[in-house]
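Enquirer: What shape does this take:
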Amino acid sequence: MPAQTVDSNRDHGYARYKLDGCRCYTCSWAVSQYNTARDRAMAYGTWQPFVNADPVRQHLKNLQACGLGLRRIADAARTDRKRLQAILTGRPERGTGPQQQVRPELAEAILSVQPTIELLGPATPVASIGTHRRLQALIFAGWPQHHLAVALDMTDGNFGALLDRPQVLARTALAVRGLYDKLWRQDPRENGVGKQAYSRSRNHAAARGWAPVGAWDDDTIDDPATEPDFGGKQSRAEALAEDALWLIERHGYTRQTAAERLGVTRHAVDQAISRAQPDKKITAQRVKTPPKCGEARMYRIHLARGENCYECRGANAAADRRYRLTGTRKTAA
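Expert: Take a look at the predicted model:
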């Protein structure tokens, strides 16, 4: 007997078998797989075809309160908008009220949707506190407002107004977040900002009590209840030493370039580090030059490469002799 075919827009599978009466191989196989899985789950006592819809309904209401529409929620949950409507208000055209139970898979998909700014429409108004904090931190780091306005494709007047608005559009908040992620590690003076503009921006931010980048955590910068962390009872010297050592050890700065990056003198950095680490003697930092042929330190590099350089080998032998006689491999100054 040939398989029954039905005119339907539904994809072939379990739903088409049950609702449209299609008995093709694909639909029959889907029903067979479903029944096998159901029987196994029932045998093990894990069969749970439905879950309570109340938590799902409340989550949908919370998402709507955050400005998300049902269509965007449905797209994020990879389901149909009408299924969400059935959970919230029912289907009046069918004379049914809100669903009391839903499939576990649908519940899990809906509950996994979180009210992030990426899901909002571009023109949706959002709180501006995170946007303000990011821009203020960049200005504190030495980025002039004009540079930031150009990067955001704004006029200087619009940028100034942005810093005073209680709300911004979602697309503006996302643009500022992207700019912050791009610029917060960079030195403005190495990216076209002059020394006067750099100092002016830092002084402008400091005079208004704006917080620097280091005072915020990425996961709490948008939280209105979060206060900037200026280091608590840590002294200015301790904070300076901590910041300078972080730049030196993590990013390869010298003390001089770290001092310039932090907007202080080299002497202030030396003094702060000596107080923070009294057991370490301050020594002048030298820029190491790469080894050249004819030097003892180049000999090991040749060995690692499998090369045989007689000149470096002789220099290494001479350094070994010098060490046995004087206790050092260095040549006399």
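
Enquirer: From here on, just use CA atoms for contacts and neighbour counts.
Expert: Fine.

Enquirer: could you show me where the helices are in the stretch 51-200 of the chain, in order?
Expert: 54-65, 70-77, 81-88, 104-111, 129-140, 145-151, 156-162, 170-183, 195-207 (DSSP state H, counting those that start in this stretch).

Enquirer: and the gap between Trp216 and His59?
Expert: 29 Å (Cα to Cα, to the nearest Å).

Enquirer: Ok, Trp246 next?
Expert: 43 Å.

Enquirer: And Leu162, by the same measure?
Expert: According to Cα to Cα, Leu162 and His59 sit 32 Å apart.

Enquirer: go on, Asn203?
Expert: For Asn203, the distance to His59 equals 46 Å [Cα to Cα].

Enquirer: Determine the longest helix present in the chain.
Expert: helix 25-44 (DSSP state H).

Enquirer: Need the contact partners of that one.
Expert: 3, 12-14, 16-17, 47 (Cα atoms under 8 Å, 6 or more residues apart in numbering).

Enquirer: Adding neighbour count, write the residues you listed out as JSON lines.
Expert: Formatted as JSON lines, these follow (neighbours: other Cα atoms under 10 Å):
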{"residue": "Ala3", "neighbour count": "10"}
{"residue": "His12", "neighbour count": "18"}
{"residue": "Gly13", "neighbour count": "18"}
{"residue": "Tyr14", "neighbour count": "20"}
{"residue": "Arg16", "neighbour count": "22"}
{"residue": "Tyr17", "neighbour count": "21"}
{"residue": "Trp47", "neighbour count": "13"}
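
Enquirer: Could you work out the most separated pair of those?
Expert: Ala3 and Trp47 (31.0 Å; Cα to Cα).

Enquirer: circling back to that earlier point, from the helices of the stretch 51-200 of the chain, which stretch is densest packed?
Expert: helix 129-140 (a mean of 24; mean count of other Cα atoms under 10 Å).

Enquirer: To check against the first, give me the structure of this:
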Amino acid sequence: MDRRSDRNTIDDKKQAVGSSSVIPGSNLLNRNRNVSEMLADLPKPPAWHELGICRQFDPEIFYPSHYGPTQTADAKKVCAGCDVRAVCLQWALDNNDQHGVLGGTTPRESESHGQGGCGMTCQCGRPAHARGRCARCYAQLRARQTAYGRWEPSYTDAQPVREHLLALRAAGIGNRKVRELTVIAPSTIQAILYGRPARGNPPARKVLRNTAARVLAIPVPVSKVPCLRGGRVVPALGSVRRLQALAANGYSQRELWSRLGWPSPQNATQMFAGRVENITVVRAQQVTVLFSQLQMVPGTDRNARARAKAKGWLPPLAWDEDRIDDPTYTPELVDKPRTAEDVFSDFEYLLSMGVGVEDASRRVGLLPASVKRRYERHGRRCPAALTAVARQQRKTAS
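Expert: Coordinates of the predicted model:
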């Protein structure tokens, strides 16, 4: 189903077969890593690899786009005259290799394919079904390897992936954005969500494990603002909270409206009072930028600060920027507010006790990106683990 992602793996391994330092079929190359890291991870090839006759042929024939009799005939003829064919087949079975023609067999051979080419039959005499084994022997091998912890199925349940895609769509991330983030074909996404109605196929029940990992790695944003185009309309709650927080920080409504460059200052009162339900994405982004600029810069308007206090508007530091757009989020208010040093102390203590960065951030009531920003604002050295997690989340969301 996911031919594109599957094809990427195959292309990598085509290059690997032609190299004397790579085991045929090993899936170790990653285009996003530098050469030194790749060479450091490559295992030493076994002795039998040097004896493989496949080294004298173009690797292309061992990794066809389809595993039909015609496409695999040449590869099987080469394997038929190889002295280490049995060893290569056993290696493919032990390592659960699901790509290429290895040991004269394809990953999933039907009986007709097994009887063609090299004339493969199982050790028990039955026609080969997969990797030179009949269906019964192959199932026994898979069960044994699973018990040893050496078998991981190529496919997994598609339902969690489908639910995650629907959650992303509800948050404003459509198929085009998912494709940019995961390099997954739109037809694959459609097959997971709706199946292929033209062919009469229902939504996919299974999906490649690699595809599932890519989709589930995309975080579901709380706010739709970063994901939508400028003319779209979004809830105004996050913008209202930001403007109220800036007012509590000492900025008047007129000044904020002037900084935003919006006409009709008469509407400012409606906005600050929370009586505006929706706002365009462009304006929401403008408010977010202004909030980032002024949240740590105290204003000079005492009347604005007193009015905000009377109305119960919270200052900027009371809000978690990553959750301020969430309508279900309510800041935890205490009589004695926790200082930044309290947060740093608790966070670093949790890290020293072996708690992960994401769990430690959640326990102090923030997200990793918010904790990192607080370290930067107070001139504190940010823990390396926190920097790595925040950078990865920012790269995934961008």
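
Enquirer: hang on, the earlier thing: is it possible to get a markdown table of the contacts of helix 25-44 of the first structure that adds secondary structure and distance to Val168 of the first structure?
Expert: Formatted as a markdown table, the contacts of helix 25-44 of the first structure follow (DSSP: H, G, I helix; E, B strand; the rest coil; distance: Cα to Cα, whole Å):
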| residue | secondary structure | distance to Val168 of the first structure |
| --- | --- | --- |
| Ala3 | coil | 59 |
| His12 | coil | 46 |
| Gly13 | coil | 46 |
| Tyr14 | helix | 46 |
| Arg16 | helix | 47 |
| Tyr17 | helix | 50 |
| Trp47 | coil | 48 |
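
Enquirer: Give the full set of residues in contact with Arg103 of the first structure.
Expert: 49-51 are the contacts of Arg103 of the first structure under Cα under 8 Å, 6+ apart.

Enquirer: show me where the stretch 201-333 of the first structure has helices.
Expert: So, for the stretch 201-333 of the first structure - with DSSP H, counting those that start in this stretch - the helices run 236-251, 255-262, 266-276, 297-305, 310-326.

Enquirer: For Ala149 of the first structure, which of the ones you listed is the nearest?
Expert: Nearest of these (Cα to Cα): helix 255-262, 22.7 Å.

Enquirer: Tell me the residues of the second structure aligned with the closest one.
Expert: Using TM-score structural alignment, helix 255-262 of the first structure lines up with nothing in the second structure.

Enquirer: tilt between that helix and helix 236-251?
Expert: With axes from the mean of the first three to the mean of the last three Cα atoms, to 10 degrees defining the directions, helix 255-262 of the first structure sits at 110 degrees from helix 236-251.

Enquirer: contact partners of helix 255-262 of the first structure?
Expert: Counting by Cα under 8 Å, 6+ apart, 187, 244, 247-248, 265-266, 268-270, 285 sit against helix 255-262 of the first structure.

Enquirer: returning to that earlier point: from the contacts of Arg103 of the first structure, keep the buried residues only.
Expert: Val51 (16 or more other Cα atoms under 10 Å).

Enquirer: can I get the contacts of Arg103 of the first structure in TSV with distance to Ala258 of the first structure?
Expert: Output for the contacts of Arg103 of the first structure, formatted as TSV (distance: Cα to Cα, whole Å):
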residue	distance to Ala258 of the first structure
Pro49	62
Phe50	61
Val51	59
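
Enquirer: After alignment, which residue of the second structure pairs with Ile110 of the first structure?
Expert: Matched to the second structure by TM-score structural alignment, Ile110 of the first structure sits across from Val215.

Enquirer: OK, contacts around its match?
Expert: 161, 164-165, 178, 182.

Enquirer: Return the member of those nearest to Arg363 of the second structure.
Expert: Out of the contacts of Val215 of the second structure, the member with the shortest distance to Arg363 of the second structure (by Cα to Cα) is His164, at 24.7 Å.

Enquirer: What sits closest to the closest one if chain neighbours are left out?
Expert: Sequence neighbours aside, Leu216 is the residue nearest to His164 of the second structure in space, at 6.6 Å (criterion: Cα to Cα, 6 or more residues apart in numbering).

Enquirer: Would you agree the one you found is in contact with Glu163?
Expert: No. Using Cα atoms under 8 Å, Leu216 of the second structure is not in contact with Glu163; the gap is 9.8 Å.

Enquirer: Distance of the residue nearest to His164 of the second structure relative to Pro263 of the second structure?
Expert: The gap separating Leu216 of the second structure from Pro263 of the second structure is 42 Å, by Cα to Cα.

Enquirer: Same check on Ala310 of the second structure?
Expert: Distance of Ala310 of the second structure to Pro263 of the second structure, given as Cα to Cα: 27 Å.

Enquirer: how close does the aligned partner of Gly214 of the first structure in the second structure sit to Lys336 of the second structure?
Expert: Aligned counterpart of Gly214 of the first structure in the second structure: Leu317 (TM-score structural alignment). Separation of Leu317 of the second structure from Lys336 of the second structure (Cα to Cα) stands at 14 Å.

Enquirer: The two - which one has more neighbours?
Expert: A side-by-side neighbour count of Leu317 of the second structure and Lys336, using other Cα atoms under 10 Å, places Leu317 first with 13 against 6.

Enquirer: residues contacting the more buried one?
Expert: By Cα under 8 Å, 6+ apart, Leu317 of the second structure lies in contact with Gln295.

Enquirer: tally of neighbours for the closest residue to Tyr299 of the first structure other than its chain neighbours?
Expert: Spatially, and ignoring its direct neighbours in sequence, Tyr299 of the first structure is nearest to Cys312 (5.1 Å; Cα to Cα, 6+ apart). A count of nearby residues for Cys312 of the first structure, using other Cα under 10 Å, gives 21.

Enquirer: Alignment lookup: Cys312 of the first structure to the second structure.
Expert: Checking TM-score structural alignment: Cys312 of the first structure goes with nothing.

Enquirer: what ranges do the strands span in the second structure?
Expert: Applying DSSP state E to the second structure gives strands spanning 155-157, 206-208, 233-235, 278-280.

Enquirer: with the first structure superposed, average distance for the third one?
Expert: In the superposition against the first structure, strand 233-235 of the second structure averages 2.8 Å from its aligned positions (mean Cα distance after the TM-score superposition for the first structure).

Enquirer: List the contacts of that strand.
Expert: By Cα under 8 Å, 6+ apart, the list of residues contacting strand 233-235 of the second structure from outside reads 224-225, 277-281.

Enquirer: start and end residues in the first structure for that strand, please.
Expert: Using TM-score structural alignment, strand 233-235 of the second structure pairs with 125-127 in the first structure.
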